[in-house]
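K.L.:
Compute the structure for the input listed below.
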Amino acid sequence: MAMLSGDATGRLMKYDPRRKQVSVLMRGLAFSNGVALSQDKSYLLVTETTLFRIHKYWLTGTKKGTSEILMLLPGTPDNITKTTNGEFLVAVNSPTARALAMRIDGEGRIIEVLDVTFISQTISEVHEHDRRLFLGSVTVDHVGVF
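P.N.:
I've put the predicted structure just below:
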């Protein structure tokens, strides 16, 4: 219902275990559905499913505490993970019923796109391990390996 209604009440929050406090870093996200920390821990990438985009939230440096739209996607992102070399993998489901695994960098450049519709019409997760991609979906009862 949140996707269909255009709900934009999603938030990116930070928990401080020493102070036992939660603070809100970003507000107004439309079905935020994935977050990944950069290799150097200077920023986070946050997916926003219903608006087809990825935000970059700065944790350090001169832009600390600010966010920007990193990139617009050709479909709805459903989770994002960091690879061992510092790139990111995004599961993207396009309106044309194509499931894509996209490899991007922290600047929003697309490095690689893999059409994974052979696994499922939708994918929810792309994870890299031992030079293989593991693809998950909420619509099928198996994991694809590429």
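K.L.:
When you work out contacts or count neighbours from here on, use the C-alpha atoms and nothing else.
P.N.:
OK.
K.L.:
Now do the same contact list for the closest residue to F88 other than its chain neighbours.
P.N.:
Closest residue in space to F88, ignoring its immediate chain neighbours: K82 at 4.4 Å, by C-alpha to C-alpha, 6 or more residues apart in numbering. By C-alpha atoms under 8 Å, 6 or more residues apart in numbering, the contact set of K82 is 36-39, 88-89.
K.L.:
Please generate a structure for the following sequence too, so the two can be compared:
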Amino acid sequence: MSCLKSEVDNARNFCISTSEFLQLVFSGEDSGRVLKYNPNTKETTVLFRNLQFPNGLSLSKDGSFFVFCEGSIGRLRKYWLKGEKAGTSEIMAVLPGFPDNVRTNEKGEFWVAIHCRRTVYAYFLALYPKVRKLWLKLPIPAKIHYLMQIGGCVHAAVVKYSPEGKLLQILEDRQGKVVKAVSEVEEKDGKLWMGSVLMPFVAVYQLD
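P.N.:
Okay, here's the model as predicted:
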């Protein structure tokens, strides 16, 4: 579960994931939601519905919006909390792979952990949900489906975006020699700290 506290109304915005995340990511099931909980009134409201595996929430530096990842379809979404656009959403960026979590740095930029890049096969299945559901019913091992989605080699990347959604930087290990299946990235004191929900490692990258 990802959660953040809003400075606007003291509410908590959160999305809930599952341990069966790989099946959800590759099936493209659109049962995901982003919820808002008000601890004062103890009320929960739905901000988003019909999302394909939403995961990771991060508040902007000025608190005017938050962003979250939509894993199956590879998007970074923005939800406005303040200003004329308050209560509305937009696609902030189309990501180069399967995103996991997103974190804001001290400058207000957003680092996104990319589990692996998406193959042409993955893009094709995303465009045709009926074909994807039929294909996933075939007696093919889950590992084979996974490798076909990511190109046969477990690898990873982290990408940085501006608050406006401009791509600023990509760091990638295409062969997975150092990092694989990154699910967390955090910038602290000029370094990037990375980890994975699947692989037992903590990696540190010195930024220039």
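K.L.:
what does the residue nearest to F88 of structure 1 align to in structure 2?
P.N.:
With TM-score structural alignment as the criterion, the equivalent of K82 of structure 1 in structure 2 is T104.
K.L.:
and if you look at A91 of structure 1?
P.N.:
So, by TM-score structural alignment, A91 of structure 1 is matched to A113.
K.L.:
what about its match, which helix or strand?
P.N.:
Element membership for A113 of structure 2, per DSSP states H and E: strand 110-117.
K.L.:
For that strand, give me every contacting residue.
P.N.:
96-105, 150-151, 154-163, 180-187.
K.L.:
Take the residues you listed and keep only those in helices.
P.N.:
When the contacts of strand 110-117 of structure 2 are checked against helices (DSSP state H), the matches are I150.
K.L.:
List the ones among the contacts of strand 110-117 of structure 2 that fall in strands.
P.N.:
97-104, 156-161, 184-187 (DSSP state E).
K.L.:
Once you drop chain neighbours, what's closest to the one residue sitting closest to the centre of structure 1?
P.N.:
The centroid of structure 1 falls nearest to I80 when counting by C-alpha atoms, centre = their mean (3.1 Å). Leaving out its chain neighbours, the residue that sits closest to I80 of structure 1 by C-alpha to C-alpha, 6+ apart is V90, at 4.5 Å.
K.L.:
Tally up the residues packed near that neighbour, please.
P.N.:
27 (other C-alpha atoms under 10 Å).
K.L.:
again with Q206 of structure 2
P.N.:
So Q206 of structure 2, with other C-alpha under 10 Å, has 10 neighbours.
K.L.:
Please, where are all the strands along structure 1?
P.N.:
10-16, 21-29, 32-37, 43-48, 53-58, 67-72, 76-82, 88-93, 99-104, 110-115, 125-129, 132-136, 144-145.
K.L.:
Pretty sure E70 of structure 2 sits against M92.
P.N.:
No. Judged on C-alpha atoms under 8 Å, E70 of structure 2 makes no contact with M92 at a distance of 11.1 Å.
K.L.:
out of the two, which sits in the more crowded spot?
P.N.:
The neighbour count for E70 of structure 2 versus M92, taken as other C-alpha under 10 Å, is higher for E70 (23 against 20).
K.L.:
That one maps to what in structure 1?
P.N.:
Under TM-score structural alignment, E70 of structure 2 pairs with E48 in structure 1.
K.L.:
Between E70 and M92 of structure 2, which contacts overlap?
P.N.:
76-77.
K.L.:
Tell me the spacing between the closest residue in space to the match of A91 of structure 1 that isn't next to it in sequence and L168 of structure 2.
P.N.:
Nearest non-adjacent residue to A113 of structure 2, counting by C-alpha to C-alpha, 6+ apart: V158, 4.7 Å away. Noted for V158 of structure 2: a distance of 11 Å to L168 of structure 2, by C-alpha to C-alpha, to the nearest Å.
K.L.:
Which of those two has more residues huddled nearby?
P.N.:
Ranked by neighbour count (other C-alpha under 10 Å), V158 of structure 2 and L168 place V158 first, with 26 against 12.
K.L.:
Test my guess that that one contacts L171.
P.N.:
Yes. In this structure V158 of structure 2 lies within contact range of L171 using C-alpha under 8 Å: 5.4 Å.
K.L.:
is it true that the residue nearest to the centre of structure 1 touches I123?
P.N.:
No. Contact between I80 of structure 1 and I123 fails when scored by C-alpha under 8 Å: they sit 11.5 Å apart.
K.L.:
For the strands of structure 1, give me a markdown table that also has distance to M3 of structure 1.
P.N.:
Listed next are the strands of structure 1 as a markdown table, based on distance: least, C-alpha to C-alpha, whole Å:
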| stretch | distance to M3 of structure 1 |
| --- | --- |
| strand 10-16 | 11 |
| strand 21-29 | 11 |
| strand 32-37 | 10 |
| strand 43-48 | 10 |
| strand 53-58 | 14 |
| strand 67-72 | 17 |
| strand 76-82 | 10 |
| strand 88-93 | 14 |
| strand 99-104 | 18 |
| strand 110-115 | 24 |
| strand 125-129 | 18 |
| strand 132-136 | 20 |
| strand 144-145 | 26 |
